[in-house]
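Student: No letters, just coordinates:
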């Protein structure tokens, strides 16, 4: 399945300790490069997060953000009953000796241990974070595949165009060779001194061999077949397609250098245009 390297996905997950928010975005890159921004409580998870992403993403510059928003009502502070009981017993014991002793409620709350934050289960917290990442990764990969399908279709159209032009050049070559032969024979006929027919025929054959592009056309057709095969693979194929484009370009350059006819020259130019268009699309493929 062809995948684009450009994608974005996000999600949220409510937990007893707050709401997780996760964002994952990527752009083109030669290799896999991951930047991570995590809440302090989740920094211990960074190796596991990187491992999960690397298992499903092959290339691209990715940015992962994972944050934890506190629940409504702040940090969900609770009274510590046992601590209050200790303070109450102490106040009763001291009241006989200090009749004027008064304790304000707000002062009581400031006494260490009276208020405590809701206990956090680190293992459960981390499990929730990883579960959210898995959900976001599912959407992220699906987004890459949807965009990859569009890229594959665009590349396939260019490959079809390359095959069409190669066929047109193959069809026109007999007429081009005949025209070049007639042209050369006309020039030889204008020579003041008659030339040896055997030698002329030999030179003519050598000249026409230099113009022959059958091998280049055969290789173009082979590259077309390989490109179509690669586009159907269920793996990262960006580098393989990029190499194939280099081979396409080499054959197009050879066709252009061997051309002695305006029609084949125009075909070589059109081939290079299609190859460049395909290359632009391939730069976005994982």
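Tutor: It's in. Please read all numbers here as calculations on a predicted model, not as lab measurements.

Student: CA only for contacts and neighbour counts going forward, please
Tutor: Noted.

Student: ok, and what's touching stretch 137-150?
Tutor: Residues from elsewhere that reach stretch 137-150, judged by C-alpha atoms under 8 Å, 6 or more residues apart in numbering: 1-9, 24-25, 53, 56-57, 285.

Student: Of these, which pair is most distant in space?
Tutor: Spatial extent of those (C-alpha to C-alpha) is set by the pair 1 and 24 at 20.5 Å.

Student: Of those two, which one has the most company?
Tutor: residue 24 (23 against 17; other C-alpha atoms under 10 Å).

Student: That one and residue 6, how far apart?
Tutor: Using C-alpha to C-alpha, to the nearest Å, one gets 11 Å for the distance from residue 24 to residue 6.

Student: Please enumerate the helices of the stretch 51-200 of the chain.
Tutor: Remark: helices assigned in the stretch 51-200 of the chain by DSSP state H, counting those that start in this stretch are 81-95, 105-109, 122-189, 197-211.

Student: nearest to residue 231, of these?
Tutor: So among the helices of the stretch 51-200 of the chain, helix 122-189 is nearest, using C-alpha to C-alpha, at 6.6 Å.

Student: Tell me which residues of the strand or helix carrying residue 33 come out buried.
Tutor: If you go by DSSP states H and E, residue 33 is part of strand 32-38. Buried residues in strand 32-38, counted by 16 or more other C-alpha atoms under 10 Å: 32-34, 38.

Student: Please apply the same query to stretch 3-16.
Tutor: For stretch 3-16, burial by neighbour count (16+ other C-alpha under 10 Å) applies to 3-13, 15.

Student: Of these, which belong to strands?
Tutor: Among the buried residues of stretch 3-16, the members falling in strands (DSSP state E) are 7-13, 15.

Student: Spatially, which two of these are the most separated?
Tutor: 7 and 15 (26.9 Å).

Student: How about residues contacting stretch 112-126?
Tutor: 17, 42, 45, 75-81, 83-84, 108-109.

Student: so can I have TSV of those residues showing neighbour count?
Tutor: Conversion of these to TSV gives the following (neighbours: other C-alpha atoms under 10 Å):
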residue	neighbour count
17	18
42	17
45	14
75	13
76	15
77	13
78	12
79	14
80	14
81	12
83	14
84	17
108	13
109	14
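
Student: then this one, side by side with the first:
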């Protein structure tokens, strides 16, 4: 499977009958998958299908999906309110019978408030269903565009992470070969320190000092840390090769890298090894920052 980042953007326009619509999708980094839909009034019934489809193709990220729908203006319909007209005619007939006044004219009746109504045309159910189908199809298209963008960025991130692993491996090899961590160098340095202590006081036991020196030398050995760093490099490369939603596992490995490098720095017994450890720590931090963008 391909690697994917968690960032992407796509927009899609479409129309169906009197309806025009626009989809806008944007995804950003997140610990899990959070789909946030904004739909116009009356379109809530399509939300379950949209949400289900998004969860099928995305594993992580906050996804903002915004739908805008407009219906083209149709000719308004003029109609007579039969109930109001009947009431007006009844009142007019009663008044005419009682007063002998002339019956109301048509234009007079039409001028009365409430007799004539101007309304929007009734919606067409078939047109609405067709529009919903078009909106769902457009969502598939725009979602596929976001997925493709995330994969392209994921491929670029994979190359960057591979380079960082090579740097970590190179620096670990340099630390392993550092003259300061060779047994003879450690012994010579400790011997000098023991000699200085013996010269300053006659209360030190040489045998005891030798034992302490051996313990210090054992604690200063970074072989175990370097072995674990090498193992983490192998695991990270394997995850990058397999692809898919591996961001969380790579993030865990980044934390493990950081832990081993910190221990290496704390055990460093000369300036060259310390500088190498600090340089490795910087590369591990760059690795961790890039991993935060992976799905």
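Tutor: Arrived safely, thanks for sending. Please read all numbers here as calculations on a predicted model, not as lab measurements.

Student: Which one of the buried residues of stretch 3-16 of the first structure is nearest to residue 234 of the first structure?
Tutor: Using C-alpha to C-alpha, these come closest to residue 234 of the first structure at residue 3, 9.4 Å.

Student: dump the residue contacts of the closest one.
Tutor: Shown in contact with residue 3 of the first structure (C-alpha under 8 Å, 6+ apart): 141, 144-149, 236, 285-286.

Student: so, if you compare those, which one comes nearest to residue 101 of the first structure?
Tutor: When these are compared against residue 101 of the first structure (criterion: C-alpha to C-alpha), the nearest one is residue 141, at 67.1 Å.

Student: Which residue in the second structure aligns with the closest one?
Tutor: In the second structure, the residue paired with residue 141 of the first structure is residue 147, using TM-score structural alignment.

Student: Give the burial count for its match, as a bare number.
Tutor: Residue 147 of the second structure has 22 nearby residues by other C-alpha under 10 Å.

Student: Check the gap between it and residue 240 of the second structure for me.
Tutor: 18 Å.

Student: Mind listing what's buried along stretch 237-254 of the second structure?
Tutor: 237, 239-240, 243-248, 250-251, 253-254.

Student: so that stretch corresponds to what in the first structure?
Tutor: The aligned range for stretch 237-254 of the second structure is 228-245, by TM-score structural alignment.

Student: Contacts for stretch 10-22 of the first structure, please.
Tutor: With C-alpha under 8 Å, 6+ apart, stretch 10-22 of the first structure has contacts from 23-24, 64-71, 120, 125, 128-129, 132-133, 135-136.

Student: and with 6 Å instead?
Tutor: Residues outside stretch 10-22 of the first structure that contact it (C-alpha atoms under 6 Å, 6 or more residues apart in numbering): 23, 65-71, 136.

Student: Start and end of that stretch, how far apart?
Tutor: Termini of stretch 10-22 of the first structure sit 5 Å apart (C-alpha to C-alpha).

Student: what range in the second structure matches that stretch?
Tutor: Using TM-score structural alignment, the partner range for stretch 10-22 of the first structure is residues 11-23.

Student: just the buried residues of strand 32-38 of the first structure now: which is nearest residue 219 of the first structure?
Tutor: residue 32 (32.8 Å).

Student: got the contact list for that closest one?
Tutor: Contacts of residue 32 of the first structure by C-alpha under 6 Å, 6+ apart are 59-61.

Student: If any of the residues you listed are buried, give me the PyMOL selection for them.
Tutor: Those of those that count as buried under 16+ other C-alpha under 10 Å are selected in PyMOL with:
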select buried, resi 59+60+61
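
Student: can I get the contacts of stretch 112-126 of the first structure in JSON lines with distance to residue 155 of the first structure?
Tutor: Below are these laid out as JSON lines (distance: C-alpha to C-alpha, whole Å):
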{"residue": "17", "distance to residue 155 of the first structure": "48"}
{"residue": "42", "distance to residue 155 of the first structure": "42"}
{"residue": "45", "distance to residue 155 of the first structure": "39"}
{"residue": "75", "distance to residue 155 of the first structure": "53"}
{"residue": "76", "distance to residue 155 of the first structure": "55"}
{"residue": "77", "distance to residue 155 of the first structure": "59"}
{"residue": "78", "distance to residue 155 of the first structure": "61"}
{"residue": "79", "distance to residue 155 of the first structure": "65"}
{"residue": "80", "distance to residue 155 of the first structure": "66"}
{"residue": "81", "distance to residue 155 of the first structure": "69"}
{"residue": "83", "distance to residue 155 of the first structure": "71"}
{"residue": "84", "distance to residue 155 of the first structure": "73"}
{"residue": "108", "distance to residue 155 of the first structure": "72"}
{"residue": "109", "distance to residue 155 of the first structure": "69"}
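
Student: which one among those residues gets closest to residue 165 of the first structure?
Tutor: So of the contacts of stretch 112-126 of the first structure, ranked by how close each gets to residue 165 of the first structure (C-alpha to C-alpha), first place is residue 45, at 54.1 Å.
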